[in-house]
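>>> Show me the folded form of this:
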Amino acid sequence: MRLCRITIIRTQLGNNYKARVTIMQIDYKFNDKAIQDSIKRLQQLGADMTPITRGIAAVLASESEAAFQKEADPTTGRKWQPLTPKYAAKLAAKGLTGKMLNISKQLMQLSSISV
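Below you'll find the predicted structure:
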């Protein structure tokens, strides 16, 4: 079982202080034993692992990007909770009416990088 963690931290500046605030943390676990076993067999055969690892990374990055586009859990397909009306109105007042968690694309990029 493998644990992956994505943590988004923002630094806030106050009058006389600097604080790091965790905005969001996502933990997910998955069983990769079959994949690891297959990779070990290929390594024992002396295979070039570059195409395989790049292919795996591409699939995982694609799944992550699809989750953001669908605004849903990539495993269950369950939609994310909607924004509260108050928060949605606050974003709309700033002209931010697009998909959730895509204001700066920062979270999506971090998700793709961690794969």
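>>> use CA for all of it now, contacts and neighbours both
Will do.
>>> tell me, which helix in this protein spans the most residues?
Counting residues, the longest helix in the chain under DSSP state H turns out to be helix 50-70.
>>> Give the other helices and strands that it contacts.
With contacts taken as 3 or more C-alpha pairs under 8 Å, 6 or more residues apart in numbering; DSSP states H and E, helix 50-70 sits against helix 106-114.
>>> re earlier: okay, the angle between the longest helix of the chain and helix 106-114?
If you take axes from the mean of the first three to the mean of the last three C-alpha atoms, to 10 degrees, helix 50-70 sits at 160 degrees to helix 106-114.
>>> Identify the residues contacting helix 50-70?
73, 74, 79, 99, 100, 101, 102, 108, 111, 112, 115 (C-alpha atoms under 8 Å, 6 or more residues apart in numbering).
>>> Now the second one, please; I'll put the structures next to each other:
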Amino acid sequence: MIEIEVHTDQAQALLANIVATGRNMTPITRALAGVLADIPERAFAGQADPATGAPWAALSPATVARRGSAQPILQVSGILAGSIHSEHGPDFARASTADVKAATHQFGAKKGQYGTTRRGTPIPWGDIPARRFFGIGPADEAEIEEVALESLLRVLAGRG
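Okay, the predicted model is just below:
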């Protein structure tokens, strides 16, 4: 008589880990939130669009004259760069900012787009080019994939 015995304890444990991870992806989303927060940090350091790598538009001559310097773009006070924060939960990871000027810098604005002052001066007083600091480029996609895979493997191995 031939007898075959199959022990499924390890497979069942692995499947239980997969099911538990599917219900609460926090170990993975925590790592991904860190990656997402690094993207704008690199954009500020390199003064370039994180999705395309294109350098940000130079400051206008009027802004340079008012400031006394052309560098660093978007970082005179550090408020915008310092306002970037990350969050994560069981089913999400994100990097964001609550800075009211962020959208203008991310997407740009046309002269007068926000109306006028009491004296009739346009807000903004001139065009502001988009200087994107949020976005995902090919290198970021690869890093996200790598971090997600490593995190998932750690979770499945019981070390997550």
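>>> and which of the contacts of helix 50-70 of the first structure is nearest to residue 42 of the first structure?
Residue 42 of the first structure lies nearest to residue 115 out of the contacts of helix 50-70 of the first structure, by C-alpha to C-alpha, at 21.0 Å.
>>> Next, find the distance separating that closest one from residue 96 of the first structure.
28 Å (C-alpha to C-alpha, to the nearest Å).
>>> In the second structure, which residue range corresponds to the longest helix of the first structure?
The counterpart of helix 50-70 of the first structure in the second structure, counting by TM-score structural alignment, spans residues 26-46.
>>> ok, average deviation of the matching stretch from the first structure?
Compared with the first structure after fitting, stretch 26-46 of the second structure has a mean deviation of 0.8 Å; criterion: mean C-alpha distance after the TM-score superposition for the first structure.
>>> neighbours around residue 106 of the first structure, how many?
12 (other C-alpha atoms under 10 Å).
>>> Quick check: the aligned residue for it in the second structure?
So, by TM-score structural alignment, residue 106 of the first structure is matched to residue 79.
>>> Helices along the second structure, start to end?
Under DSSP H, the second structure gives helices at 9-23, 26-46, 61-67, 79-82, 102-107, 138-156.
>>> can you tell me which residues contact the alignment partner in the second structure of residue 82 of the first structure?
Aligned against the second structure by TM-score structural alignment, residue 82 of the first structure finds its counterpart in residue 58. Shown in contact with residue 58 of the second structure (C-alpha under 8 Å, 6+ apart): 70, 73.
>>> Please report the distance of residue 58 of the second structure from residue 66 of the second structure.
Distance from residue 58 of the second structure to residue 66 of the second structure, by C-alpha to C-alpha: 14 Å.
>>> Now render the contacts of helix 50-70 of the first structure as CSV, adding distance to residue 18 of the first structure and neighbour count.
Formatted as CSV, the contacts of helix 50-70 of the first structure follow (distance: C-alpha to C-alpha, whole Å; neighbours: other C-alpha atoms under 10 Å):
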residue, distance to residue 18 of the first structure, neighbour count
73, 34, 15
74, 35, 15
79, 35, 12
99, 30, 11
100, 27, 17
101, 24, 13
102, 26, 15
108, 26, 18
111, 26, 20
112, 28, 17
115, 30, 15
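>>> ok, so of those residues, who is nearest residue 24 of the first structure?
Nearest member of the contacts of helix 50-70 of the first structure to residue 24 of the first structure, counting by C-alpha to C-alpha, is residue 101, at 10.6 Å.
>>> what about that closest one, distance to residue 8 of the first structure?
For residue 101 of the first structure, the distance to residue 8 of the first structure - C-alpha to C-alpha - is 11 Å.
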